[in-house]
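A.B. asks: sequence and predicted structure, then a few things I'm wondering about:
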Amino acid sequence: MNDLVGSLRTRYRDVRTSRELRAFLADPLNIAGLAIVGTLVIAAVFGPLVAPYDPAAQDVPNRLQGPSLAHPFGTDQLGRDIFSRLLYGARLSLGIAVLVTAIRLVLGTTIGVLAGYAGGWIDELLMRLVDVQLAFPGLVLALVIAGILGPSLRNVMIALAVVGWASYARVVRASVLSTKEREFVQAAQLMGVSRFRITIRHLLPNVASPVIVLATLNLGTVILGTAGLSFIGLGAQPPTPEWGTMLSAGRHYLRDAWWIANIPGVAIMLTVLGFNLLGDGLRDILDPKHDATSEKIT
């Protein structure tokens, strides 16, 4: 009997996964988001290997050169190749976004699960902490923290991680409150299964979908926040090839050399757009309401 149930469960999941994948790929916006994010990942991984120039190498005689075969995106005010700096900046921006989002996810998920499952005064205390954090505008709070800690990419990462975990805590707590009332969790409790095992085996898998969607959307937000803080001088410092720093340096040459600021600006815009499109597509297929029959079999 157990073998039959396991076989049916596996077949059901395979059919559902295939159906959701087809639905995801049928939407051109999802394909566009996937293409943009995929291009960013490829640039981040392989870009430094194929970059034609050293991103920090100065060539003053060729400064402010427009796009050409030698320099596809032109050169900046110090003669540095913008295409090479853009490729190195992709690795930097994506790496920061992944690390900051991972910190937010772990911290917020831990607090959300603890608050939702424990309940009582623990829930009240943790949720009031979340309310306090959400009461401050995120970018303003990150700006204050980064300003206190001093200008550097590490401090920007700390600032962005500190201000972003509360949204995960709220989403996870709401999912846990719903999931812990379901029959399979109550059955596990009656069987004497420990809280830790229930959390790992039953609660976390059932709250993963909204967290994945939120994390995907957050990746673009973190890239935008990092670029914004670097733009005002609190993030990466020259000559680091970070997109926000490149945008800041290029603002003084908008009339004479539009490509210095516009190209990294377009890269930031497309990256955020790509993650937003991908996140929306994942939400459509991972939303628990997407399939009302998706009960966990235990």
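C.D. replies: Now that the structure is in, tell me what you want to look at. Numbering: from 1, shown residues only.
A.B. asks: hey, let's count contacts and neighbours off CA atoms from now on
C.D. replies: OK.
A.B. asks: what packs against the host helix or strand of Asp131?
C.D. replies: Assigned by DSSP states H and E, Asp131 belongs to helix 120-134. Applying 3 or more Cα pairs under 8 Å, 6 or more residues apart in numbering; DSSP states H and E, one finds that helix 120-134 contacts helix 82-118, helix 166-179.
A.B. asks: let's bring in a second model and compare:
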Amino acid sequence: MSNSTSILNKTSSSAEGFGASLVRLIRLLWADKFAFFAVLFLLIVLVCALIGPALLDYEATRQNLRGRNSVPFDLAKDWLYFLGGDQLGRPLLARIIVAAQNTMMVAAGAVLVSMIVGAILGLISGYSRGRLGQVIPRLADVIMSFPSLLLAVIVLYMLDPSVSNIVIVLAITRIPLYLRTTRAEILEVRERMFVQAAKVIGASDFRIIFRHMLPVIFPTIMTIATLDFGFVMLAESALSFLGIGIQAPEITWGLMVSQGRPYLMTAWWLSFWLGLAIVMTTLSLNLLSNWLRVVLDPQQRWRLEIGGTKNG
């Protein structure tokens, strides 16, 4: 009986602790209004990417030649045509929502792969004092010697422009960013007292790197990843715009911008709404990255805490 009571007490205390942390996080977010509305917009994009194709996939691909290049804000038509129709009469609103999944999938996959690989290589090269610490940074130099977009164009021109290939190519081009940043941070952290103390008590290198050093630099990595998400999304859109990204019948925001380019003079809305979605998402990611940089820095967090207290 006492064991079950203690388990219930621990569960309730952990739930209360999670609730308090969530309330505190919301207050910090509300203290920065730009970041707050940026998060709201990103949540809307995330919901569209997760459930949009399941609900609107048929509407996004169904052609209606009578509604070719339908003008936006025409209340006489169905609500899906609120943003207009494309060159085949398909509703732009439905296509924007459905295309969000591929766009976010490519960007998230490339950022996740490059962050994991680059951070691990950076941790090893920064902590190692031998030859390994000198060889790994040269890998980043080799990749950075080629312009990232040009490298992606060359590789995708030779390979099938599928989602997986685009993710791999974009991830490879972004690995040096995480590798060099992580290595620079580790070179400074490894000289701190707590690392030396861990060595003295006999902690293994694996434990020192991943248990003691990684949590210190993790906020920096997450801030860069949030910022890099927008860059990768723009790179994917550029590749699709050039015609070597994801191919029809699959759709992404960049591909839809490319498809609307011939109609810019007669039906500007075919590309405008997609460009606006890309700009708003990238801007929201930049605002969120700036908020994360402040929140994860104890020396600057007090500014948001004071602002959250006043607003509360």
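C.D. replies: Happy to help now that I have it. Remember, predicted model here, so these are calculated numbers, not experimental data.
A.B. asks: could you tell me the TM-score of the two chains?
C.D. replies: TM-score for the superposed pair, counting by TM-score structural alignment, normalised by the length of structure 1: 0.86. Supporting figures: 280 aligned residues with a Cα RMSD of 2.4 Å.
A.B. asks: need the helices for the stretch 151-298 of structure 1, in chain order.
C.D. replies: For the stretch 151-298 of structure 1, helices defined by DSSP state H, counting those that start in this stretch occupy the ranges 153-164, 166-179, 183-190, 195-198, 204-231, 243-250, 258-286.
A.B. asks: deepest-packed of the ones you listed, please.
C.D. replies: Here the criterion is mean neighbour count by mean count of other Cα atoms under 10 Å, and of these the winner is helix 243-250, at a mean of 24.
A.B. asks: which stretch of structure 2 lines up against it?
C.D. replies: Using TM-score structural alignment, helix 243-250 of structure 1 lines up with residues 253-260 of structure 2.
A.B. asks: chain center to that stretch, what's the gap?
C.D. replies: In terms of Cα atoms, centre = their mean, to the nearest Å, the gap separating the centre of stretch 253-260 of structure 2 from the centre of its chain is 20 Å.
A.B. asks: same check, this time on stretch 278-285 of structure 2
C.D. replies: 11 Å.
A.B. asks: contacts for it, please.
C.D. replies: 35, 38-39, 41-42, 226-227, 229-231, 233-234, 253 (Cα atoms under 8 Å, 6 or more residues apart in numbering).
A.B. asks: for stretch 210-230 of structure 2, same thing?
C.D. replies: With Cα under 8 Å, 6+ apart, stretch 210-230 of structure 2 has contacts from 107-108, 111, 115, 119, 123, 178, 181-182, 185-186, 189-190, 195, 281-283, 285-286, 288-290, 292-293, 296.
A.B. asks: in structure 1, point out the residues matching that stretch.
C.D. replies: Counting by TM-score structural alignment, stretch 210-230 of structure 2 lines up with residues 200-220 of structure 1.
A.B. asks: distance from stretch 46-57 of structure 1 to the middle of the chain?
C.D. replies: From the chain centre to the centre of stretch 46-57 of structure 1 is a distance of 25 Å (Cα atoms, centre = their mean).
A.B. asks: quick one: terminal-to-terminal distance for it?
C.D. replies: End-to-end distance for stretch 46-57 of structure 1: 19 Å, by Cα to Cα, to the nearest Å.
A.B. asks: that older thread, so for Ser18 of structure 1, which of the helices and strands packed on helix 120-134 of structure 1 sits nearest?
C.D. replies: Within these, the stretch nearest Ser18 of structure 1 is helix 166-179; the backing value is 25.1 Å (Cα to Cα).
A.B. asks: quick one: that closest one to structure 2 mean distance?
C.D. replies: When structure 2 is superposed, helix 166-179 of structure 1 averages 1.1 Å from its matched positions, counting by mean Cα distance after the TM-score superposition for structure 1.
A.B. asks: same for that helix, what does it pack against?
C.D. replies: Applying 3+ Cα pairs under 8 Å, 6+ apart, one finds that helix 166-179 of structure 1 makes contact with helix 82-118, helix 120-134, helix 204-231.
A.B. asks: next, format these as JSON lines and append distance to Leu160 of structure 1.
C.D. replies: Output for these, formatted as JSON lines (distance: least, Cα to Cα, whole Å):
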{"stretch": "helix 82-118", "distance to Leu160 of structure 1": "7"}
{"stretch": "helix 120-134", "distance to Leu160 of structure 1": "12"}
{"stretch": "helix 204-231", "distance to Leu160 of structure 1": "7"}
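A.B. asks: which one of those helices lies nearest to Ala257 of structure 1?
C.D. replies: Of all those, helix 82-118 sits nearest to Ala257 of structure 1, with 11.8 Å by Cα to Cα.
A.B. asks: ok, back up a step: could I get the helices of the stretch 151-298 of structure 1 in TSV, plus columns for distance to Tyr88 of structure 1?
C.D. replies: Shown next, in TSV, are the helices of the stretch 151-298 of structure 1 (distance: least, Cα to Cα, whole Å):
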stretch	distance to Tyr88 of structure 1
helix 153-164	15
helix 166-179	30
helix 183-190	47
helix 195-198	42
helix 204-231	14
helix 243-250	9
helix 258-286	12
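A.B. asks: so which of these gets nearest Gly120 of structure 1?
C.D. replies: Of all those, helix 166-179 comes closest under Cα to Cα, at 12.3 Å.
A.B. asks: now that closest one: which residue numbers in structure 2?
C.D. replies: Going by TM-score structural alignment, helix 166-179 of structure 1 sits over residues 176-189 in structure 2.
A.B. asks: and which of the contacts of stretch 278-285 of structure 2 is nearest to Ser14 of structure 2?
C.D. replies: Within those, the smallest distance to Ser14 of structure 2 is 25.8 Å, found for Val39 (Cα to Cα).
A.B. asks: can you tell me which residues contact the closest one?
C.D. replies: Ser284, Leu288.
A.B. asks: quick check: it vs Leu159 of structure 2, distance?
C.D. replies: 36 Å.
A.B. asks: tell me the contacts of Leu105 of structure 1?
C.D. replies: Taking Cα under 8 Å, 6+ apart, one finds Trp165, Tyr168, Val211, Ala215 in contact with Leu105 of structure 1.
A.B. asks: try Leu40 of structure 1
C.D. replies: Ala90, Leu94, Thr271.
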